[in-house]
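1. Sequence and computational prediction follow.
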Amino acid sequence: MMRSAVLGAVLLAAATSYYIYLPLPSAVAEPWKLMLLDAVFRAMMHVCNLAQDLGLAHNTRVLNYMVTLVEVRGPQSSESVRVTDTSFEGVQARVFESTLPGPRRLKRGVVYFHGGGWALGSGRMRSYDLLCRRMAEDLDAVIISVDYRLAPEVHFPEPYNDALRACRHILTAEVLALFSVDPERVAVSGDSAGGNLAAAVAQQLALDNSVSTKFKVQALIYPVLQALDFNTPSYQQNGNVPILYRPLMARFWLEYLNGDLKLVPSLLANNHTAVNQGQEAVVAAKAKMNWTNLLAPAFQKHYKPVAPCLGTPGLLEQLPGLLDVRAAPLLAEREVLKLVPPAYIMTCEHDVLRDDGLMYARRLEEAGVAVTSDHYAEGFHGCMVFGFWPARFTVGMQSMRNYIHWLQQNL
């Protein structure tokens, strides 16, 4: 009996180790902690996929339900931060107001968009709640975390429209006065898909002369900015690095653009930009993100462009959002880019989206926009919001401190 129990324990330990262990780059931060975090995510995804296969519910809906049960918390104020849930033009949001003692004064303001591939998460999740509290305290600011609608309930351009509508309302004199925000010191920021929305909104509002108050700066955290090339050096290098795998990013794009998920292999092969597509718009768009010109040799390494001669006919007609700057801000014209506010762009070495951020930084600089590039050699996608217990990574805490410090100095 004892021998059977020991054998069972050994087999269980071996199976668990096999499931958790994942070869990672030697330079990635705290690899075993990242493996454990990834194992939890993969286990949740397996449960969600099973629910979908059984016809119970869409896997994304199941995952969001699980996240809501575990992570979402109510608006709990503290001695230093007042927290309230509200809405702006029908878009849900959570407001974090610094209540530090002292004479009444106008404060900094930050509009923040959470990540999650336009399909997951909420500004009310514990990680984002803690991030925004920290920002409100350290910056003596008002942080507005916007809960735009998510796929699969809505698709592009609705999340973008939510983000834009909320920002237009927040930037009105009435709302800024209500929260005692200085109209000369308002930033837009976001991570991952939220960074995409922040960049897209910053471009649109920079063009809109009807909006009198403009964002002073934009702060983009490992943003996703394009879907024309799934074979940039960072996609090739980090395709199997958690927590954002290359096929998962393609899937997020298809969910966002309301595309057929069977098209994931076509996107990964860059078939949507093959030369036989014969569209001038594709040629012009690819020229704006030619990574052989935009990336430093240290990031290009030994990787070569992937440009198939034969693609998937009609793919771009099925997914027109691939060429829409509201979905892919990296494709904006130079005349637009030169109007946007100064930018902070964080990138991580072990992230498929690394090159999106690096290319955007280079294009902004070429357009004459001041850019602060903050790159983390040990970083991985999502690391900044893993700066809190129990998923606390050293690189996450460091990147968060540097991000907030940049806002202190520039907002």
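-> Thanks, I have the structure now.

2. C-alpha from now on. contacts and neighbour counts both.
-> Fine.

3. where do the strands sit along this protein?
-> In the chain, the segments counted as strands under DSSP state E are 81-88, 91-98, 107-113, 141-147, 181-191, 217-221, 343-350, 371-380.

4. so what's the closest residue in space to Gln408 that isn't next to it in sequence up against?
-> Nearest non-adjacent residue to Gln408, counting by Cα to Cα, 6 or more residues apart in numbering: Leu139, 6.1 Å away. Leu139 makes contact with Arg108, Ile404, Leu407, Gln408 under the criterion Cα atoms under 8 Å, 6 or more residues apart in numbering.

5. hang on, the earlier thing: now for the strands of the chain, which one comes closest to Leu63?
-> With distances scored as Cα to Cα, the stretch of the strands of the chain nearest to Leu63 is strand 141-147 (16.8 Å).

6. Any chance you could list what contacts the helix of greatest length in the chain?
-> If you go by DSSP state H, the chain has its longest helix at helix 31-53. The contact list for helix 31-53 (Cα under 8 Å, 6+ apart) reads 19-22, 24, 57-60, 62-63, 242-243, 391.

7. ok so, going back, can I get the contacts of Leu139 in a markdown table with distance to Val47 and neighbour count?
-> Output for the contacts of Leu139, formatted as a markdown table (distance: Cα to Cα, whole Å; neighbours: other Cα atoms under 10 Å):
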| residue | distance to Val47 | neighbour count |
| --- | --- | --- |
| Arg108 | 42 | 23 |
| Ile404 | 36 | 18 |
| Leu407 | 40 | 19 |
| Gln408 | 42 | 15 |
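
8. What is the nearest of those residues to Asn238?
-> Proximity of the contacts of Leu139 to Asn238 (Cα to Cα) peaks at Ile404, which lies at 26.9 Å.

9. what residues are up against the closest one?
-> Counting by Cα under 8 Å, 6+ apart, Ile404 touches Met135, Asp138, Leu139.

10. Over to Ser192?
-> Shown in contact with Ser192 (Cα under 8 Å, 6+ apart): His114, Gly115, Gly116, Gly117, Leu220, Ile221, Tyr222, Pro223, Val224, Gly382.

11. before we go on, here's another structure to hold up against the first:
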Amino acid sequence: MFILGLVLLSSFFVGVVVWAVLQHFLTTDIPSTLQHPTKFWFLHCMFLYVLALAEIFEKLGICSMLRFLQLLQGSVRIKKDARLMVTDLYFGTIPVRLFQPKAASSGPWRGILFFPGGSGFVGSLDFHHNLCGFLVPEMDSVLLLVGYRKLPDHHYPSIFQDCLNASIHFLKALTTFRVDPARVVICGDSTGGGYVACITQALVGRSDLPQIRAQVLIYAVTQLISLPLPSYWQNRNVPFLSQKFTMMCVFKYMVIDVHWWDAILNGAFRPPEVWRKYRKWLSPDNIPRRFRKPGYQPLFPGPFNEAAYLENKHLLDVANAPLLRDDETITQLPAAFLVSCEHDILHDDTLLCMKQSEDQGVPVTWHHMEDGFHGSLMFFDKKLFSPCSLKITNSVISYIKSV
């Protein structure tokens, strides 16, 4: 009986592997510019395998999909660095991790606030530990990694609230951490990068806090209301952030009924007056022609669906869509460093953010990775994709050291 159960269990896992490989070949586009396409293929098949297991366990009532994925990221191996002092703290109920150099300094350190990515359900303190531990000695800085609340227990606007509160707490305690108030940078990747923009905007005009020196947005989410952009179509099947996976994360975090899938995707939930007001920032026309691959056809919004708008109008909140912030606030923002990747569904979000910033007189530095893909930053210490990942990491380090 035991042997039979073992055989059945093995057959189950082998079946899931076969399904993941088939799904990869049937639905995935592997960019031709990648240096190691075979390794990329293998890694993505493993990613699909884990997602499939998570979905099966959820349907069987064993464990929710998001909880399963979060448990897996707990296996990340944390590297210790003798040059650093790492301290876990709580700002109220918000867990944060403080990275401080052990080396002596003649004056205050540069300060960095880091908001991790992870689509609202991964991206823990441990998951981003090695990256932050690498950045700190390279930039002679004190870094605070913010562990905001996530799915499945917390939804919008928990990330915004936690990042804002942690930022205010840090900015008020700079002298405690020996940080120079004139050299504070906010940095983040993916979801975290989007909230870098949101928090920087929210802090504009705060006379009781030091001003932010610069903001660093690494393939950031800057809006969720203009999805018929070239990169959303061209990279819809590119690992590791497909259109389907992106929409699933958005719908879960923003608490949107799947019934509105098409209305959100084609923009039918946007009131005409809202589109007229913000089209100058959000239109696909703003994307340079060289980033539009052959075959792309602009999608025009479907007829306005008022029911979809009334139920999902929180997508238009500036706490979630920094591109909708008023012009007066945008003109007061600090300099920005924007990183985009060619093979990323969010590529055009960066281009829209760059246009808005430049049009409003905000100094912008743009770093584009021709062979980059979403999430590539997290492979900075892996030989698999180190050339691309290290280029992004080194560009961020170089920029922050220059401001």
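-> In hand now; what should we look at? Predicted model, so just to flag it, every value in this text is computed and none were measured.

12. With both chains overlaid, what TM-score comes out?
-> Overlay of the two chains. TM-score (TM-score structural alignment, normalised by the length of the second structure): 0.90; 387 aligned residues with a Cα RMSD of 2.3 Å.

13. one step back: so where in the second structure does the longest helix of the first structure end up aligned?
-> Alignment note (TM-score structural alignment): helix 31-53 of the first structure is matched to residues 37-59 of the second structure.

14. if we can go back for a sec, so which of the strands of the first structure is nearest Ala9 of the first structure?
-> Closest among the strands of the first structure, using Cα to Cα: strand 371-380, at 33.1 Å.

15. Tell me the residues of the second structure aligned with that closest one.
-> Under TM-score structural alignment, the match for strand 371-380 of the first structure in the second structure covers residues 364-373.

16. do the same with stretch 347-359 of the first structure
-> Mapping stretch 347-359 of the first structure onto the second structure (TM-score structural alignment) gives residues 340-352.

17. got a list of contacts for the matching stretch?
-> Identification of contacts with stretch 340-352 of the second structure by Cα under 8 Å, 6+ apart yields 31, 218-223, 229-236, 238, 241-243, 281-282, 286-287, 338-339, 366-374.

18. The nearest residue to Val21 of the second structure once chain neighbours are set aside - how many residues pack around it?
-> In space, not counting the residues next to it along the chain, Val21 of the second structure is nearest to Cys45; the distance is 5.7 Å by Cα to Cα, 6+ apart. The number of residues packed near Cys45 of the second structure is 23, by other Cα atoms under 10 Å.

19. Now that we have the contacts of helix 31-53 of the first structure, can you turn them into a markdown table and tack on neighbour count and distance to Thr312 of the first structure?
-> Converted to a markdown table, the contacts of helix 31-53 of the first structure look like this (neighbours: other Cα atoms under 10 Å; distance: Cα to Cα, whole Å):
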| residue | neighbour count | distance to Thr312 of the first structure |
| --- | --- | --- |
| Tyr19 | 14 | 35 |
| Ile20 | 18 | 36 |
| Tyr21 | 16 | 36 |
| Leu22 | 18 | 33 |
| Leu24 | 17 | 33 |
| Ala57 | 14 | 30 |
| His58 | 16 | 27 |
| Asn59 | 21 | 27 |
| Thr60 | 19 | 27 |
| Val62 | 19 | 32 |
| Leu63 | 22 | 31 |
| Pro242 | 23 | 29 |
| Ile243 | 21 | 29 |
| Ala391 | 16 | 41 |
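
20. Just give me the closest of the residues you listed to Asp208 of the first structure.
-> Relative to Asp208 of the first structure, and with distances defined as Cα to Cα, the nearest of the contacts of helix 31-53 of the first structure is Thr60, at 34.8 Å.

21. That closest one touches Leu120, doesn't it?
-> Yes - judged on Cα atoms under 8 Å, Thr60 of the first structure makes contact with Leu120 at a distance of 7.2 Å.

22. Common neighbours of these two, please.
-> With contacts defined as Cα under 8 Å, 6+ apart, no residue is adjacent to both Thr60 of the first structure and Leu120.

23. any chance of the strands of the first structure in JSON lines, with distance to Arg334 of the first structure too?
-> Formatted as JSON lines, the strands of the first structure follow (distance: least, Cα to Cα, whole Å):
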{"stretch": "strand 81-88", "distance to Arg334 of the first structure": "31"}
{"stretch": "strand 91-98", "distance to Arg334 of the first structure": "31"}
{"stretch": "strand 107-113", "distance to Arg334 of the first structure": "25"}
{"stretch": "strand 141-147", "distance to Arg334 of the first structure": "28"}
{"stretch": "strand 181-191", "distance to Arg334 of the first structure": "20"}
{"stretch": "strand 217-221", "distance to Arg334 of the first structure": "17"}
{"stretch": "strand 343-350", "distance to Arg334 of the first structure": "15"}
{"stretch": "strand 371-380", "distance to Arg334 of the first structure": "15"}
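
24. Point out the one among these that comes closest to Glu158 of the first structure.
-> Checking the strands of the first structure against Glu158 of the first structure by Cα to Cα gives strand 91-98 as the closest, at 11.1 Å.

25. on that earlier part again, from the contacts of stretch 340-352 of the second structure, list the buried ones, please.
-> Buried members of those, scored by 16 or more other Cα atoms under 10 Å, are 31, 218-223, 229-236, 238, 241-243, 281-282, 286-287, 338-339, 367, 371-374.
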